[in-house]
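In: coords below, sequence missing:
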């Protein structure tokens, strides 16, 4: 199977980095992207500014490939928006990879050639069969020696409902619900929020971005109101490490959101697990919780409660997934927010990202399943290790070298009802091992 390509699913930051790493290993990458261009998912939040510097969102192998093309490298110390990430890095990188990247091509299934999920024989000798659908509707199988699924989780946001299922009435209220940070520089979008009552649900960095943006709008547009809805029982740890954060822009984002709360620009409702979205007068809705709390007169709802992996088209692949996080079994204990309230994770690579199906890997945000935190540089190190493993360089694959900036936080990751009573006695932060590193970021994109 060594003459077959390695199929990479998704032409986002991690997928394109995987292709660059594979090419350096003299392997043939073949990237399938269902969108019309590189970074199609990133383009949907192109107005959001990243809290990582340019130096932290460029894959080393990709940089080496781009340098060969005469690429104008951006300032490593500058902070970029999603739009700049696509325009100045992902689009040129896809162009440098040439025909290895195919757009308008959706992967609709992956299997072992000639075998369904039940058949044991041949799973380590037959190639993987990747079924694709082109933009014109034609379908075909493509054989691969290995598959790296870096398709992300952007297309499957978590619902508003506090049980992981859509709240009662959530789908019926789709016209007033958004699952993205609103782009208030867009006049039409701005008009939807100016002078209106918006409820923001979520406690991650996307929610903080929405709070900062809408708080600025509240100062400019009379009648604008914000209610921040949190499932957790405590708001303090939501703002992050502030000045202690080793990513200054990440810390600054939390401080800006905290100032908006301290200045009384929004009403904070904690311990609120949404059970229903009920229609109200003048096209408004009311949100009710499972314990009887109620938020009335809501014009718009911004749901930023995280993401989950889409696994339906992997039904014929033997996946080894944790039943809680839907992340690879070996990786899940290292990133579980129920345990790692510091957001710490051991360095990891091909070994932790592999599955019972030989030659199949999850990478990038999708590898984290439902875990809420991820940095692009984590994904870059993942695909470096995976490419080495596929090439047979097991020493390099095992030599995971990942140093990530500390968050400056020792608290919950968004799954605790109350502050961790054990934190003051150590908890996960009391006796860190020297090999632990810290990461945090939403949606596989920061």
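Out: That came through, no problem. If you're wondering where the values come from, they're calculated on a predicted model, not measured in any experiment.
In: C-alpha only now, for contacts and for neighbours.
Out: OK.
In: What's the local residue count around residue 112?
Out: The number of residues packed around residue 112, counting by other Cα atoms under 10 Å, is 24.
In: nope, residue 278 is what I was after
Out: Neighbour tally, residue 278, other Cα under 10 Å: 17.
In: that's a strand at it, yeah?
Out: Yes: Residue 278 forms part of a strand when assessed by DSSP: H, G, I helix; E, B strand; the rest coil.
In: give the contact list for it.
Out: By Cα atoms under 8 Å, 6 or more residues apart in numbering, residue 278 lies in contact with 169, 285-288.
In: rerun at 7 Å
Out: Residue 278 sits next to 169, 285-287 when contact means Cα atoms under 7 Å, 6 or more residues apart in numbering.
In: Can you point out the buried residues in stretch 227-245?
Out: Buried residues in stretch 227-245, counted by 16 or more other Cα atoms under 10 Å: 227-235, 237-243, 245.
In: take the one below as the second:
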């Protein structure tokens, strides 16, 4: 429904709402799972995807292998849609690359007869509001349709919806490189020297890093992934050097646990730890970056403090693996209840605070924890976790299953949240067996 077709509110509001679809923002794994769950319950949907195809953000890190196997990557309702086609489920225990997740799951799912007509590609949602109401108006709000403004190749259009699920993710909203969370003051002068998290070090980005000194900033799995790939590159080109900067006093989060139920994830941490011990990676712990800027010789100077002492390092490339944050700009007219620290829904935030939880200790949750003061508006998937780095796909699938039951009127089922996860969770990054030599050995 485009702006030219928007109906005036002259019919009873409840009747109008019943004729409208649920709008889903994002055609990634969680957005498509939401669509499958709703369609299974007889609820119409429209999916707006900013990219040119389903899973566009996943495709951006398609060179990365997940350490969660296929059995944890397929939503149940999505699987039932795919089972009606000629799709063959991948081997349950296989660890796919991101590009395989797209090619073997997301693209076939988006092409099913049930979903294909409902997905609008190259359609970026820029604003969400209520028809004829900004966030300050309360009377009749719950019975008023949502209004989504969408930018596409055809220009700007507006669409109505009975409910909205924002599953747009956070991949395009990285955290800042500085300890203050702000962008470097001289970012324009070094933009060509700063890479986003998960660059394709051994593929299309190889020339950018080969024979160079790279600083990887961040203590999570994206940082560990990049460090492992750079270590391979350094074994092939001994001019390549690697420095790893973290703000905290210890990289224990990246090292992980030898007791991890997901073997590949455990080996990941062991491998990074061994590379630091071998001094293949120079660890700069306790380093708080104040600013980055260009040098006369076309490099980057990074200035900060380490244990109270001014510290400076000069490098050729910087990888920003500091994590992501939600882009909330398009939700300015929506009534949100977000935690002041992690920017997740207020009831969810205590369950995912990274100061207390790892990827495997987050309690399963659903519509009760995801609710906002805005009726029938939900943030799901990675974006629901705000700045917390602990999101896992299975949790996102359970989120949208719960939301779908709520929108279908099955409120009791929506609050029966049940999910069995591996002991330490299901996250994604490259497996350690891609590192040659001693670094691939398991170490305690």
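Out: Yep, that arrived. Model, not experiment: these values are computed from the prediction.
In: sorry, back to before: filter the contacts of residue 278 of structure 1 down to the ones in strands?
Out: Counting by DSSP state E, the part of the contacts of residue 278 of structure 1 found in strands is 285-287.
In: shouldn't residue 425 of structure 2 be in contact with residue 362?
Out: No: contact status for residue 425 of structure 2 versus residue 362: not in contact, 8.4 Å apart, counting by Cα atoms under 7 Å.
In: can you give me the helices for the stretch 201-350 of structure 2?
Out: With DSSP state H, counting those that start in this stretch as the criterion, the stretch 201-350 of structure 2 has helices at 206-209, 221-236, 252-255, 263-277, 349-352.
In: What span of structure 1 is the longest one aligned with?
Out: Residues 205-220 of structure 1 are where helix 221-236 of structure 2 aligns, with TM-score structural alignment as the criterion.
In: Can you give me the buried ones in that stretch?
Out: So for stretch 205-220 of structure 1, counting by 16+ other Cα under 10 Å, buried means 205-215, 217-218.
In: Among the residues you listed, which one lies nearest to residue 131 of structure 1?
Out: residue 206 (33.7 Å; Cα to Cα).
In: what about the closest one, distance to residue 180 of structure 1?
Out: Separation of residue 206 of structure 1 from residue 180 of structure 1 (Cα to Cα, to the nearest Å) stands at 8 Å.
In: Find the residues that touch each one of those two.
Out: With Cα under 7 Å, 6+ apart as the test, residue 206 of structure 1 and residue 180 both reach residue 304.
In: rewinding a little: considering the contacts of residue 278 of structure 1, which possesses the most neighbours?
Out: Busiest of those [other Cα under 10 Å] is residue 287, holding 27 neighbours.
In: what residues are up against the closest residue to residue 281 of structure 1 other than its chain neighbours?
Out: Once flanking residues are discounted, residue 281 of structure 1 sits nearest to residue 297: 7.9 Å by Cα to Cα, 6 or more residues apart in numbering. Contact partners of residue 297 of structure 1, counting by Cα under 7 Å, 6+ apart, are 284-286.
In: go again using 8 Å as the cut-off
Out: By Cα under 8 Å, 6+ apart, the neighbours of residue 297 of structure 1 are 197, 280-281, 284-286.
In: Give the equivalent position in structure 2 for it.
Out: So, by TM-score structural alignment, residue 297 of structure 1 is matched to residue 314.
In: what's in contact with the match of helix 221-236 of structure 2?
Out: So stretch 205-220 of structure 1 is contacted by 48, 181-182, 184, 194-195, 200-201, 224-226, 239, 253-254, 256-257, 260, 265-266, 304, 441-442 (Cα under 8 Å, 6+ apart).
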